[in-house]
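*Asks:* no sequence for this one, just the structure:
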């Protein structure tokens, strides 16, 4: 199978995942197992863990760029694969938290409230938008289509980095309001 045929096949999978992941997160976000009568402990210890994972993702993404700029393609690939794993782990922990715990309301007033919601909304929107970018960038590298990989990576990196960093910022801003 040629690279073009493989890319077409993977694009279908990427499109499917880019739709299913946000829909699944949105659906599961609205499900609270405790409110449905399940006897589960709230996983209130998870937010600092998944915020740390977001911070680690940001560091790993920067290290991946440094690695490729230094000509270390293997390390670059390993770091990006690890970053994808971190993002997946973040997502699983985030869903687990929201399925077992009540949502925390931001308690800030005035300008800080608008700043928080701006960061939160852009974080959420870009976390959805970045999914096909990450998967396409990764797929192009795996298929050895490095010119196209490099072309899309210029957009993927800053989007993904923004999502990772703002995930930490959102946590820091809302953490005083956790019960």
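*Replies:* Arrived safely, thanks for sending. Predicted model, so just to flag it, every value in this text is computed and none were measured.
*Asks:* can we go C-alpha only for contacts and neighbour counts from here?
*Replies:* Will do.
*Asks:* just the strands in this protein please.
*Replies:* For the chain, no strands turn up when DSSP state E is the criterion.
*Asks:* spatially central residue for it, please.
*Replies:* Centroid-nearest residue in the chain, with C-alpha atoms, centre = their mean: residue 87, separated by 4.5 Å.
*Asks:* against residue 94, how distant is that residue?
*Replies:* 10 Å (C-alpha to C-alpha, to the nearest Å).
*Asks:* repeat that for residue 28.
*Replies:* Separation of residue 28 from residue 94 (C-alpha to C-alpha): 10 Å.
*Asks:* please say which of those two ends up with more neighbours.
*Replies:* Using other C-alpha atoms under 10 Å as the criterion, residue 28 and residue 94 rank with residue 94 on top: 19 against 15.
*Asks:* enumerate every residue touching that one.
*Replies:* By C-alpha atoms under 8 Å, 6 or more residues apart in numbering, the contact list for residue 94 reads 46-47, 50.
*Asks:* same thing but at 7 Å, please
*Replies:* residue 50 (C-alpha atoms under 7 Å, 6 or more residues apart in numbering).
*Asks:* what do you get for residue 104?
*Replies:* 177-178.
*Asks:* ok, second structure coming up, stack it against the first:
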């Protein structure tokens, strides 16, 4: 990761962290209300973006192992890949919802409450994780490794939870998709 020693550069990153942390959830929420007319629903996307979530979880686990093995360059590359996967997931997720109606969960009884708990925590933490990932990344690229490690201890389990619960939500709702 490159070294950035200018404090004003770090402040510039902080502004971008705030902007992105607000803009991404707002843009996603707005795009959820947009339906592209006369477009074939992208119904093939949910298993793809669920797989991307699974790969993200695996990449995060390997990245943790890499840094514990002091393989810093491997860790860096894996984390950049995890961020890229998350961006790809988000793009596909939004594209799917802009072309398809939302799928209603059809389970009943206790499983319905489990599904909605997992879904709600997944959605809320997917919003919360944005500034955590960005701050963790900025601290790494500015070589502030002590502070990076400190926040990474929070970021890692949250991000891993979001990735894993994304797969769980897909598995639980997939029987109810209209094909």
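*Replies:* Now that the structure is in, tell me what you want to look at. Every value quoted in this text rests on a predicted model; they were computed, and no experiment measured them.
*Asks:* got a TM-score for the two of them?
*Replies:* After superposition, the two chains reach a TM-score (TM-score structural alignment, normalised by the length of structure 1) of 0.96; 175 aligned residues with a C-alpha RMSD of 0.9 Å.
*Asks:* so how many other residues sit close to the residue in structure 2 that residue 30 of structure 1 lines up against?
*Replies:* Taking TM-score structural alignment, the alignment pairs residue 30 of structure 1 with residue 33 from structure 2. Per other C-alpha under 10 Å, the neighbour tally for residue 33 of structure 2 reads 10.
*Asks:* measure the closest residue to residue 33 of structure 2 other than its chain neighbours to residue 83 of structure 2 for me?
*Replies:* In this structure, residue 33 of structure 2 finds its nearest non-sequential neighbour in residue 98, 7.6 Å apart by C-alpha to C-alpha, 6 or more residues apart in numbering. Using C-alpha to C-alpha, we find residue 98 of structure 2 at a distance of 23 Å from residue 83 of structure 2.
*Asks:* neighbour count: the two, which is higher?
*Replies:* Shown here are residue 98 of structure 2 and residue 83; by other C-alpha under 10 Å, residue 98 has more neighbours (20 against 17).
*Asks:* touching, residue 177 of structure 1 and residue 108? I think so.
*Replies:* No - Residue 177 of structure 1 lies out of contact with residue 108 (C-alpha atoms under 7 Å); the separation is 8.8 Å.
*Asks:* more neighbours: which of these two?
*Replies:* Set residue 177 of structure 1 next to residue 108 and count neighbours by other C-alpha under 10 Å: residue 108 wins out with 15 against 11.
*Asks:* how close does that one get to residue 178 of structure 1?
*Replies:* Separation of residue 108 of structure 1 from residue 178 of structure 1 (C-alpha to C-alpha): 12 Å.
*Asks:* right, and residue 149 of structure 1 touches residue 139 too?
*Replies:* No - the pair residue 149 of structure 1 and residue 139 does not pass the contact test of C-alpha under 7 Å, sitting 8.1 Å apart.
*Asks:* which stretches of structure 1 form helices?
*Replies:* Listed in chain order, the helices found in structure 1 under DSSP state H are 3-29, 46-69, 73-100, 111-142, 146-174.
*Asks:* distance to residue 40 of structure 1 added to those, as CSV?
*Replies:* Shown next, in CSV, are the helices of structure 1 (distance: least, C-alpha to C-alpha, whole Å):
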stretch, distance to residue 40 of structure 1
helix 3-29, 16
helix 46-69, 14
helix 73-100, 7
helix 111-142, 27
helix 146-174, 23
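*Asks:* can you tell me which of these is nearest to residue 39 of structure 1?
*Replies:* Closest approach to residue 39 of structure 1 among the helices of structure 1 (C-alpha to C-alpha): helix 73-100, 9.6 Å.
*Asks:* tilt between the closest one and helix 3-29?
*Replies:* Angle of helix 73-100 of structure 1 versus helix 3-29, following axes from the mean of the first three to the mean of the last three C-alpha atoms, to 10 degrees, is 30 degrees.
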